[in-house]
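Q: can't give you the sequence, but here's the structure:
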């Protein structure tokens, strides 16, 4: 890649994320009370749809709840959402998620997701980092098809579990993606 191509790619991702942030994805309201209310509603819906997630929540050292993430792409894509980190059922920090992607893709979708930090080390690493990228140690417990959660010994020993649910819209393609979570002050 030339410098111009890398620069163009980076600018496309930034412009795409900025557009998504302003597109009225339901997270436009400011203030901690708005985010907390949406986090509460998201958790209630997750527990209603997937009752086994309540057991995961009880075992988790903390949960990052993103009530609504909006994602869109046409060649290059991006996603944005805001949420809260809960430890012991109490909000301790607020975070944004930004996702960039490139490849064969078209469409837009919205979804909610919850990250369950199953070990104290995973939670501590997340909280200490200036920006945490979702990595190989992330295991999904609810698939795109809405299967219910099966928390077996292997799953519970994973450091970070993810539940993605409430999908609306259509996005198809094959992409390379990167996701980053950053602490914010709402």
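A: Perfect, I can see it now. These numbers were taken from a predicted model, which means no experiment stands behind them.
Q: contacts, neighbours, all on C-alpha from now
A: Will do.
Q: helix/strand/coil for residue 135?
A: Assigned by DSSP: H, G, I helix; E, B strand; the rest coil, the conformation of residue 135 is coil.
Q: Please name the residues that touch the residue nearest to residue 32 when sequence neighbours are not counted.
A: Nearest non-adjacent residue to residue 32, counting by CA to CA, 6 or more residues apart in numbering: residue 186, 5.9 Å away. Contacts for residue 186 (CA atoms under 8 Å, 6 or more residues apart in numbering) come out as 30-32, 94.
Q: Residue 186 and residue 91, how far apart?
A: 13 Å (CA to CA, to the nearest Å).
Q: How about residue 139?
A: 23 Å.
Q: Of those two, which one has the most company?
A: Neighbour count, other CA atoms under 10 Å: between residue 139 and residue 91, residue 91 has more, with 19 against 16.
Q: so residue 101 sits right up against residue 175, yeah?
A: Yes - if you go by CA atoms under 8 Å, residue 101 and residue 175 touch, sitting 6.1 Å apart.
Q: More neighbours: which of those two?
A: Taking other CA under 10 Å, residue 101 and residue 175 do not tie; residue 101 has more neighbours (22 against 15).
Q: Quickly find the element holding the closest residue to the more buried one other than its chain neighbours.
A: Using CA to CA, 6+ apart and skipping the chain neighbours, the partner closest in space to residue 101 is residue 177 (4.3 Å). For residue 177, the host element (DSSP states H and E) is strand 160-184.
Q: Comparison target, given below:
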């Protein structure tokens, strides 16, 4: 009976991670991404220079994550090159570890170089489980840590989650054309 419950939980979380939050239209997603960018820049002005100085960035305005030992996260985002929208991306994450809860957050991936952005746009891009993200907290000034030309920033929106997990994120890119 215990193994059936574990299989059901694993299946449910995998289904959650594969479906994820979606926007009805690209226009709504783009508006949410712009609002998330404005919110991050207003609350954390030190991050603003990354929008201006990066070759590109991807904004995921509404990433949802849930976990009970096995966790899943999903979100949709907009990809920009030199400040102009060039496409869309889907984020999926599945991880295992001591964790429980659920949360929503904004995630922004900055690409220092055009080659890092080009690699992301080729599709099937993955951030390894050891990739670190700068977590923006109210009133705390932090700078973005870049690894291999990529820097990740997250800003909590809602929810509570406790624990430590190991896992990576996978992204699929879709051109705006």
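A: Here it is on my side, so go on. Predicted, not measured: the structure shown is a model, and the values here were computed from it.
Q: Return the residue of the second structure aligned against the residue nearest to residue 101 of the first structure.
A: Mapped onto the second structure by TM-score structural alignment, residue 177 of the first structure lines up with residue 167.
Q: What about that match, how many residues nearby?
A: So residue 167 of the second structure, with other CA under 10 Å, has 17 neighbours.
Q: what residues are up against it?
A: 93-96, 128-130.
Q: which of those does the first structure keep?
A: On the basis of both residues aligned by TM-score structural alignment, their matches' CA atoms under 8 Å, what survives of the contacts of residue 167 of the second structure in the first structure is 93-96.
Q: Now for those residues, which sits with the most neighbours around it?
A: Highest neighbour count within these, by other CA under 10 Å: residue 94, with 23 neighbours.
Q: element containing that residue, please.
A: Using DSSP H and E, residue 94 of the second structure maps to strand 84-111.
Q: Over in the first structure, find the residue span that strand aligns onto.
A: Using TM-score structural alignment, strand 84-111 of the second structure pairs with 90-117 in the first structure.
Q: Quick one: average offset of the matching stretch versus the second structure, please.
A: Aligned to the second structure and superposed, stretch 90-117 of the first structure gives a mean residue distance of 0.8 Å (mean CA distance after the TM-score superposition for the first structure).
Q: Identify each buried residue in that stretch, please.
A: 91, 93-102, 105-106, 108-117 (16 or more other CA atoms under 10 Å).
Q: ditto for stretch 43-61 of the second structure
A: 43-44, 47, 50-51, 54-61.
Q: wait, what's in contact with residue 53 of the second structure?
A: The contact partners of residue 53 of the second structure, by CA under 8 Å, 6+ apart, come to residue 112.
Q: name the helices or strands packed onto the helix or strand residue 6 of the first structure falls within?
A: Element membership for residue 6 of the first structure, per DSSP H and E: helix 3-21. With contacts taken as 3 or more CA pairs under 8 Å, 6 or more residues apart in numbering; DSSP states H and E, helix 3-21 of the first structure sits against strand 62-87, strand 90-117.
Q: what about residue 153 of the first structure, neighbour count?
A: Residue 153 of the first structure is flanked by 8 other residues according to other CA under 10 Å.
Q: Also residue 129 of the second structure?
A: Using other CA under 10 Å, residue 129 of the second structure is surrounded by 13 other residues.
Q: and it, what does it touch?
A: So residue 129 of the second structure contacts 166-169 (CA under 8 Å, 6+ apart).
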